[in-house]
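[1] I would like to see how this sequence folds:
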Amino acid sequence: MIRLSHVTHLFGDDIRQGLAAARQQAGRDRIRQTLDMTLALDDVSLDIPTGELFVVMGLSGSGKSTLIRLINGLIRPQIGRVDVDGTDVSGLSPRDLVRFRRNRIAMVFQSFGLFPHKTVGENAGFGLAIEGLGRAERDERARHWLTRVGLEAYVDAYPAELSGGMRQRVGLARALAVDAPILLMDEPFSALDPVTRNDLQGLVLELEAELQRTIVFVTHDFSEAERLAGRMAVLHEGRIAQTGTPAEIRTAPADAHVAAFVASAVA
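    Now for the predicted structure:
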């Protein structure tokens, strides 16, 4: 279980004053205009059960990336708390937080995040090297997952020799190789062409059915969310506008903002 409980987070210089304004429900626009601060998340509560493919959807600036970085402790909430399987992530010491990330969570980035000077195999095994696994074992596990994502022939290639879709497959193999029970995916396919994007969405669904890992997938595309999600949350200006299954959100959008997302999807 991933649980966010009444989480509020701001970016700016005078956090104390910004939090006071947020507690008074000043709203994102007023806080930006009067304090020159960004209210990234505003009293967000969310439960994601173990084994679910959960999608967080919203426009740029809605708070999606902040939310996903709270889950792995890259950002600590200024109000509220984040729990993963009963562990208060925001309360971990720096050393325990590093251990928690290595053992519990893997992440796939929009920008691929590959090392250009390392081979595909070395990139896929990088997390295992950080864990201290021996060369033979990490090469074997990296090769296994590269084969699973269709890149067994590219183990000795370099990222510059790959297409964007292939690079993202390497990033996915790297995340899977560490065997973390939670996978965070921050708009991983948004820079790819529609055909490649469709293929990788299918791969994620196959892997979820096979592995039953908890996946939190961030996107701004309702069509993508509708294809992938068991359940989803729509963020708008730092608040949750609606949660539910894609069918529930399509048939009964909570407000005009959610309805606009639904209308943007290709039927």
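
[2] drop to CA atoms for contacts and neighbour counts, all remaining ones
    Will do.

[3] Work out for me the element A247 sits within.
    Using DSSP states H and E, A247 falls within helix 246-251.

[4] So for the next helix or strand after that helix, what gets flagged as buried?
    Later in the chain than helix 246-251, the nearest helix or strand by DSSP H and E is helix 256-264. For helix 256-264, the buried set under the neighbour-count rule, 16 or more other CA atoms under 10 Å, comprises V258, F261, V262.

[5] which other residues reach helix 256-264?
    With contact meaning CA atoms under 8 Å, 6 or more residues apart in numbering, helix 256-264 is reached by D221, F222, V234, H236, A241, Q242, I249, R250, P253.

[6] what does stretch 63-77 give?
    2, 7-9, 40-41, 56-58, 82-84, 89-90, 97, 101, 105, 184, 186, 216, 218, 235-239.

[7] From one end of it to the other, what's the distance?
    13 Å (CA to CA, to the nearest Å).

[8] For ChimeraX, write the select line for the buried members of the contacts of stretch 63-77.
    Per 16+ other CA under 10 Å, the buried members of these correspond to this ChimeraX selection:
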select :2,7,8,9,40,41,56,57,58,82,83,84,89,90,97,101,105,184,186,216,218,235,236,237,238,239
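
[9] I'd assumed G121 was in a helix, is it?
    Yes. Counting by DSSP: H, G, I helix; E, B strand; the rest coil, G121 is found in a helix.

[10] From T8, how far out is the residue nearest to it when sequence neighbours are not counted?
    In space, and not counting its chain neighbours, G121 is closest to V155: 4.6 Å by CA to CA, 6 or more residues apart in numbering. Distance from V155 to T8, counting by CA to CA: 43 Å.

[11] which secondary structure element contains the residue of the chain most remote from its centre?
    Within the chain, the residue lying farthest from the chain centre (CA atoms, centre = their mean) is T34, at 31.2 Å. Assessed by DSSP H and E, T34 sits inside helix 28-35.

[12] tell me which strands and helices that helix is in contact with?
    Here helix 28-35 touches helix 15-23, strand 38-48, going by 3 or more CA pairs under 8 Å, 6 or more residues apart in numbering; DSSP states H and E.

[13] Tabulate the ones you listed (CSV), appending distance to R76.
    Listed next are these as CSV, based on distance: least, CA to CA, whole Å:
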stretch, distance to R76
helix 15-23, 13
strand 38-48, 12
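
[14] Please generate a structure for the following sequence too, so the two can be compared:
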Amino acid sequence: MSSDIKISVRECFKIFGPNARSMMPLVRDGVSKSELLEKHGHVIGLHDINVDMRSGEITVIMGLSGSGKSTLIRHLNGLIVPTAGQILMDGRDITRLSGRALLEFRRSSVSMVFQNFALMPHLTVLENVGLAKKVCGQSKEAIQKDARRWIDRLGLSGFESRYPHQLSGGMQQRVGIARALTSDAGVLLMDEAFSALDPLTRSDMQDLLIELQRELFKTMVFITHDLEEALKIADHIVILKDGKIVQQGAPQSIILSPVDEYIERFVNDINRARVLRVESIMNRDTPAPMQSVDSIEGSETLEAAMVKAQGNPDRTFRVTNGDIVVGTLDMRDVIRAIVPRNLRGQRQSEDGRKVLSQSDTVVQSAAA
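    Okay, the predicted model is just below:
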């Protein structure tokens, strides 16, 4: 296993039912989820899952209800044991852990942030944040010192003596994240952690998560059913359907190259201009234009490029990464990229100006 891979899920199957192992030959032979339930009374939770999660990255697992995403994340902390397959963390197969070894693994290697916050209602913010260290038997002084450090980092200073019911939803989730970070675990598991929050608070928490990940280099596994959230925070996305992986890869590649109709429907309604980045569609082979041509950073969104082009489909930009020129961007490629693949024949005008005109409001807003 590569040294930069923190978690590796290999040929993982999960079947729910009293005789799960005896169902494996049927599942391997291709019996459907509905047939296994109707004829044999067993449910396929996961079907041949293979995923590598790299150190210091955010892996987002997503899918509709019943797709298996929450089942998968519960395998990563040993709450569920697979019917077949391996879950390797730092090269160690955690499916073989039990008793004290499993308990120690959960205390020291992984932390989890829950959708419903899961704070202890009778404990203060300070006590909730320090709970992981208290369970490990550390001194009160050490617990409070570390807890206060994370309380300050998560913007909770002054609320140490408050109880969960005295906090907003966003602040409660900050407490949950602070508690997870206080454990010093290298892996942070987040099961739809922001879904109970209002849109503005949710966006703030997403920004905070990205900031923390860059600062702390934690390995994060994040469960969501919200594609725009996944595209904002993910380094790697895994999309599940009926317990199977339909597609996985970098967010930009999934938007630009959906493998089937299911994924196309998933990505069809997003604002592609706001989530696609210049570097994902730039031309790396074309020589860079003359120095007089304007430049744009590869990390900028296509929306930013549309604003910079001021509605002109004939513009070309140098694409840079810091001081280095890495490619060129033709605004006609932007036009093609922002239209879903299945709609391109219907919506593109002869020269592309009709599609680019959708950016008018963006340009006007930026100029205001």
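
[15] thinking again about what came up before, out of the helices and strands packed on helix 28-35 of structure 1, which one sits most buried?
    Mean neighbour count (mean count of other CA atoms under 10 Å) peaks for strand 38-48 among the helices and strands packed on helix 28-35 of structure 1, with a mean of 20.

[16] average gap between the next helix or strand along the chain from it and structure 2?
    Downstream of strand 38-48 of structure 1, the first helix or strand assigned by DSSP H and E is strand 53-57. The superposed strand 53-57 of structure 1 is, by mean CA distance after the TM-score superposition for structure 1, a mean 0.8 Å from where its aligned residues fall in structure 2.

[17] Kindly report the same for stretch 199-210 of structure 1.
    Stretch 199-210 of structure 1 sits 0.3 Å off on average (mean CA distance after the TM-score superposition for structure 1).

[18] any chance you could map the strands in structure 2?
    For structure 2, the strands defined by DSSP state E cover 5-16, 43-54, 58-62, 84-89, 92-93, 110-113, 187-191, 219-224, 236-241, 244-249, 295-297, 316-321, 324-330.

[19] Among those, which comes closest to Q166 of structure 2?
    Closest to Q166 of structure 2 of the strands of structure 2 is strand 110-113 (CA to CA; 19.6 Å).

[20] ok, the residue in structure 1 that E38 of structure 2 lines up against to H236 of structure 1 distance?
    Alignment note (TM-score structural alignment): E38 of structure 2 maps to Q33 of structure 1. The gap separating Q33 of structure 1 from H236 of structure 1 is 18 Å, by CA to CA.

[21] repeat for L39 of structure 1
    Counting by CA to CA, the separation of L39 of structure 1 from H236 of structure 1 is 11 Å.

[22] Repeat that for A136 of structure 1.
    47 Å.

[23] Surely V89 of structure 1 is in contact with V98?
    No. The criterion here is CA atoms under 8 Å, and V89 of structure 1 misses it with V98 at 10.8 Å.

[24] nearest residue to W150 of structure 2 other than its sequence neighbours?
    Nearest non-adjacent residue to W150 of structure 2, counting by CA to CA, 6+ apart: A178, 5.5 Å away.

[25] which residue in structure 1 lines up with that neighbour?
    For A178 of structure 2, the aligned position in structure 1 is A173, judged by TM-score structural alignment.

[26] what sits against its match?
    By CA under 8 Å, 6+ apart, the contact list for A173 of structure 1 reads A124, A142, W145, L146, R148, V149.

[27] So what's the residue count around whatever residue of structure 1 lines up with S111 of structure 2?
    With TM-score structural alignment as the matching criterion, the partner of S111 of structure 2 in structure 1 is A106. Neighbour count for A106 of structure 1, taken as other CA atoms under 10 Å: 23.

[28] doesn't A177 make contact with A106 of structure 1?
    No. Assessed by CA under 8 Å, A106 of structure 1 is found out of contact with A177, at 9.2 Å.

[29] chain center to the helix holding A247 of structure 1, what's the gap?
    Relative to the chain's own centre, helix 246-251 of structure 1 is displaced by 22 Å; criterion: CA atoms, centre = their mean, to the nearest Å.

[30] ditto for stretch 246-266 of structure 2
    14 Å.

[31] Straight-line length of that stretch, end to end?
    Start-to-end, stretch 246-266 of structure 2 (CA to CA) is 11 Å.

[32] Let me know the distance separating the residue nearest to W150 of structure 2 from L212 of structure 2.
    11 Å.

[33] Ok, V135 of structure 2 next?
    Note on V135 of structure 2: its distance to L212 of structure 2, by CA to CA, is 24 Å.

[34] Neighbour count: these two, which is higher?
    L212 (15 against 10).

[35] how close does the aligned partner of that one in structure 1 get to L183 of structure 1?
    The equivalent of L212 of structure 2 in structure 1 is L207 (alignment by TM-score structural alignment). Between L207 of structure 1 and L183 of structure 1 the distance is 11 Å, computed by CA to CA.

[36] residue contacts, V55 of structure 1?
    Contacts of V55 of structure 1 by CA under 8 Å, 6+ apart are V216, F217, V218, T219, A225, L228, A229, G230, R231, M232, A233.

[37] hmm, 7 Å instead?
    V55 of structure 1 makes contacts with V216, F217, V218, A225, A229, R231, M232, A233, as judged by CA atoms under 7 Å, 6 or more residues apart in numbering.

[38] Distance check, the counterpart of L70 of structure 1 in structure 2 against S183 of structure 2.
    Residue correspondence to structure 2 (TM-score structural alignment): L70 of structure 1 is matched to H75. Applying CA to CA, the value for H75 of structure 2 to S183 of structure 2 is 19 Å.

[39] centroid residue for structure 2?
    Closest-to-mean residue, structure 2, CA atoms, centre = their mean: V60 / 2.6 Å.

[40] I'd like to know how far that residue sits from R74 of structure 2.
    Counting by CA to CA, the gap from V60 of structure 2 to R74 of structure 2 is 14 Å.

[41] try G68 of structure 2
    Distance from G68 of structure 2 to R74 of structure 2, by CA to CA: 10 Å.

[42] which one of these two has more residues nearby?
    Counted by other CA under 10 Å, G68 of structure 2 and R74 do not tie: G68 has more neighbours, with 24 against 15.

[43] what's around P18 of structure 2, how many residues?
    10.

[44] Just give me the match in structure 1 for it.
    Correspondence of P18 of structure 2 to structure 1, assessed by TM-score structural alignment: D13.

[45] who touches the spatially closest residue to its match that is not a sequence neighbour in this structure?
    Residue nearest to D13 of structure 1 in three dimensions, not counting chain neighbours: M37, with 7.3 Å by CA to CA, 6+ apart. M37 of structure 1 sits next to L10, F11, G12, I31 when contact means CA under 7 Å, 6+ apart.
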